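Participant: Below: sequence and its predicted model.
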Amino acid sequence: TIDVETQKPPKGKWTTPPFDPRFPNQNQTRNCYQNFLDYHRCIKNMNRRGKSTEPCEYYFRVYHSLCPISWVQRWNEQMRQGTFPGKI
């Protein structure tokens, strides 16, 4: 399981996600979802290799900046239940 509190950067360190040319439109739903997937893929790969998950924090900050909290909570619950539709 992922402890959200330990992943948060120190107070005042949150920044707006930079422009991503893959998602040029105002609607950032896909950007939110892709960064959520990228974060969990990164964590999975780093843990499997026995390396630090620090590089994954970028994706964490981006999806927490872009995604509604209710979506993240639902996706995390689906992951716990094994019903998450995305490929991680």
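Facilitator: All right, it came through fine.

Participant: Could you use CA atoms for every contact and neighbour count after this?
Facilitator: OK.

Participant: where exactly do the helices run in this structure?
Facilitator: Taking DSSP state H, the helices of the chain run over residues 4-7, 29-49, 57-66, 69-81.

Participant: Please identify the most buried of the ones you listed.
Facilitator: helix 57-66 (a mean of 18; mean count of other CA atoms under 10 Å).

Participant: neighbouring contacts of that one?
Facilitator: Residues outside helix 57-66 that contact it (CA atoms under 8 Å, 6 or more residues apart in numbering) are 7-8, 14, 16-17, 28-29, 31-33, 35-36, 38-39.

Participant: before we go on, here's another structure to hold up against the first:
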Amino acid sequence: MSANLKTTPIDKRFPTTNQANHCWNRYNEWVMCMKKTEGDEDACKPMRQLAISICPDEWTAKWDEERDEGRFAGVKWSG
């Protein structure tokens, strides 16, 4: 694990202790970045880090797989 690993900052849109919506938003923000930059992983790495810092590993793995298969319910980008 990187010594520079940081978690996502507090987001006032998600004031409750259940962070599922915050996780979903962070993941989709990363997908939107990838879409905008035509897949530039380096440019979107900070956004990916924010998503994986708050989301359970199982969720991001599932969503990555769903995106690869074209059945992700969030932002559409096939890469």
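Facilitator: Yes, it's here. Just so it is clear, the structure is predicted and the values come from calculations on it, not from any experiment.

Participant: that older thread, so for K87 of structure 1, which of the helices of structure 1 sits nearest?
Facilitator: helix 29-49 (7.6 Å; CA to CA).

Participant: nearest to Q81 of structure 1, of the contacts of helix 57-66 of structure 1?
Facilitator: Looking across the contacts of helix 57-66 of structure 1 and measuring by CA to CA, the closest to Q81 of structure 1 is F36, at 17.0 Å.

Participant: Trace the closest one over to structure 2, please.
Facilitator: Matched by TM-score structural alignment, F36 of structure 1 corresponds to Y27 in structure 2.

Participant: same question, Q73 of structure 1
Facilitator: Using TM-score structural alignment, the partner of Q73 of structure 1 in structure 2 is A61.

Participant: Equivalent analysis for W14 of structure 1, please.
Facilitator: Per TM-score structural alignment, W14 of structure 1 is aligned with L5.

Participant: just N27 of structure 1 next, same as before
Facilitator: Aligned counterpart of N27 of structure 1 in structure 2: N18 (TM-score structural alignment).

Participant: Please apply the same query to V62 of structure 1.
Facilitator: The equivalent of V62 of structure 1 in structure 2 is L50 (alignment by TM-score structural alignment).

Participant: What distance do you get for its match to C44 of structure 2?
Facilitator: 10 Å (CA to CA, to the nearest Å).
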